[in-house]
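Novice: Quick one: sequence and predicted model below, then my questions.
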Amino acid sequence: MPIRNVNAATDAAAIAAIYAPFIADTIITFEEEPVSAAEMQKRIESIVASPLNYPYIVYENDDGKVIGYAYGSQFRVRNAYRFTVETSLYLDINEQGKGVGSLLYKELLKRLKDGGFHSALGVVSLPNEASQRLHEKFGFTKCCHLRESGFKFGKWIDVGMWELLLQDS
């Protein structure tokens, strides 16, 4: 199967390379400075070391190259939020529109549900029609619109939040 758990030591460079153009060229992330492979490895290790067992997965193509990744992470630090998770998904810019994102997201949501998380949140910089469509394809509904909550490339950016309940109440 081309989807597997991340290996922080061996996958960090590929993940940093996938992430880099989103930092440099888009509002998809509010990150503004490049992230080195070493820093990315630390971030991955921090997520997977969490006692809440957040999933962090990668998609490998037929040549064994990591072309996408997805993970769940802490939404807020207060303990009562522990069953709510923020989702993230990034694909190599040359691999978008081929269904890889849907495969990764489907697997991530399955792992989150199986892991006992109650709700998943997609936090989307706007506009981002592709991300909005992906979230809605998987049953997420828009629950929040934060006006001008980020500032990048000399302009204010809105953020929308999409939510999905993973478990029955």
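Specialist: All right, it came through fine. Numbers count the residues shown, from 1 in each chain.
Novice: going forward, measure contacts between C-alpha atoms and count neighbours the same way
Specialist: Fine.
Novice: which stretches of the chain form strands?
Specialist: 3-5, 56-60, 66-74, 84-91, 119-126, 141-152, 155-165 (DSSP state E).
Novice: Can I get those in JSON lines including distance to Tyr19?
Specialist: Putting the strands of the chain into JSON lines (distance: least, CA to CA, whole Å) gives the following:
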{"stretch": "strand 3-5", "distance to Tyr19": "18"}
{"stretch": "strand 56-60", "distance to Tyr19": "13"}
{"stretch": "strand 66-74", "distance to Tyr19": "9"}
{"stretch": "strand 84-91", "distance to Tyr19": "7"}
{"stretch": "strand 119-126", "distance to Tyr19": "15"}
{"stretch": "strand 141-152", "distance to Tyr19": "16"}
{"stretch": "strand 155-165", "distance to Tyr19": "19"}
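Novice: structure B:
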Amino acid sequence: MPERAEVQVRPGVEGDLEALTDLYNHYVNETAITFDTALFTPEERRPWLLSHPVDGPYRLLVATGADPRRILGYATSSPFRAKPAYATSVETTVYVAPDAGRRGVGTLLYRGLFEALAGEGLHRAYAGVAQPNEASTRLHERFGFRHVGTYREVGRKFGRWWDVAWYEKEL
């Protein structure tokens, strides 16, 4: 893993689709961090990628290291809910490659994401964190998110129930 100074954060592009899909599929297959249960093909993930343009409130940022083709992680802001009155709220998320954790990649991604969102007319960011996930909880708290509630046993994956803690941040 490159040192933190070598990590570059940039907008995600269509050329990243395969690497982003592979990274997400790791979390689908190996963890309860996402409640998706079936692996995706890059073609199935294309609409997701295209829903995050370079500007506007819905962003996709990727982190790369010495090899710019290798995705170390990504962060997104997406619509919080579909109804029009929610338009000034976003849901944010971060995924870091399993071998790139605990090296500040998530911090760099969130810093870049929130800098990119400044001036977009947004009011709040929300994040759901499947429990337990101490690393994600610490990351969100470091960026000023505060715990606002927990949905108990809201998801079922790998034969067990999972809670999701919800966090909010004023933008």
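Specialist: The structure has been received and is ready for your questions. Because the structure is a prediction, the values reported are computed rather than measured.
Novice: How close are the two chains, by TM-score?
Specialist: The TM-score (TM-score structural alignment, normalised by the length of the first structure) is 0.92; 164 aligned residues with a CA RMSD of 1.6 Å.
Novice: any chance of the strands of the first structure in TSV, plus distance to Glu39 of the first structure and mean neighbour count?
Specialist: Converted to TSV, these look like this (distance: least, CA to CA, whole Å; neighbours: other CA atoms under 10 Å):
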stretch	distance to Glu39 of the first structure	mean neighbour count
strand 3-5	19	15
strand 56-60	16	22
strand 66-74	16	23
strand 84-91	17	21
strand 119-126	22	22
strand 141-152	22	14
strand 155-165	26	17
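Novice: out of these, nearest to Ala37 of the first structure?
Specialist: Ala37 of the first structure sits nearest to strand 66-74 of all the strands of the first structure, at 13.9 Å, using CA to CA.
Novice: Could you tell me where that closest one falls in the second structure?
Specialist: The aligned range for strand 66-74 of the first structure in the second structure is 71-79, by TM-score structural alignment.
Novice: residue contacts, the equivalent of Asp158 of the first structure over in the second structure?
Specialist: By TM-score structural alignment, Asp158 of the first structure lines up with Asp163 in the second structure. Residues near Asp163 of the second structure by CA atoms under 8 Å, 6 or more residues apart in numbering: 130-132, 150-155.
Novice: ok, average deviation of the match of strand 66-74 of the first structure from the first structure?
Specialist: Taken against the first structure, stretch 71-79 of the second structure registers an average deviation of 0.8 Å after superposition, with mean CA distance after the TM-score superposition for the first structure.
Novice: List just the nearest of the contacts of Asp163 of the second structure to Arg103 of the second structure.
Specialist: In terms of CA to CA, no member of those lies closer to Arg103 of the second structure than Pro132, at 20.1 Å.
Novice: Please report how far that closest one lies from Arg138 of the second structure.
Specialist: Pro132 of the second structure is 12 Å from Arg138 of the second structure, where distance means CA to CA, to the nearest Å.
Novice: do His147 of the second structure as well
Specialist: Here His147 of the second structure is placed at a distance of 11 Å from Arg138 of the second structure (CA to CA).
Novice: Same check on Glu170 of the second structure?
Specialist: Noted for Glu170 of the second structure: a distance of 17 Å to Arg138 of the second structure, by CA to CA.
Novice: out of Pro132 and Arg138 of the second structure, which sits in the busier spot?
Specialist: Pro132 (14 against 11; other CA atoms under 10 Å).
Novice: The second structure: which residue goes with Gln132 of the first structure?
Specialist: By TM-score structural alignment, Gln132 of the first structure lines up with Thr137.
Novice: Give the full set of residues in contact with its match.
Specialist: Val129 are the contacts of Thr137 of the second structure under CA under 8 Å, 6+ apart.
Novice: Now do the same for Tyr24 of the second structure: its match in the first structure.
Specialist: With TM-score structural alignment as the criterion, Tyr24 of the second structure lines up with Tyr19 in the first structure.
Novice: Tell me how far its match lies from Leu91 of the first structure.
Specialist: 8 Å.
Novice: Identify the residue nearest Phe151 of the first structure in space, chain neighbours excluded?
Specialist: Distances taken as CA to CA, 6 or more residues apart in numbering place Ile157 nearest to Phe151 of the first structure, at 5.8 Å, with adjacent residues excluded.
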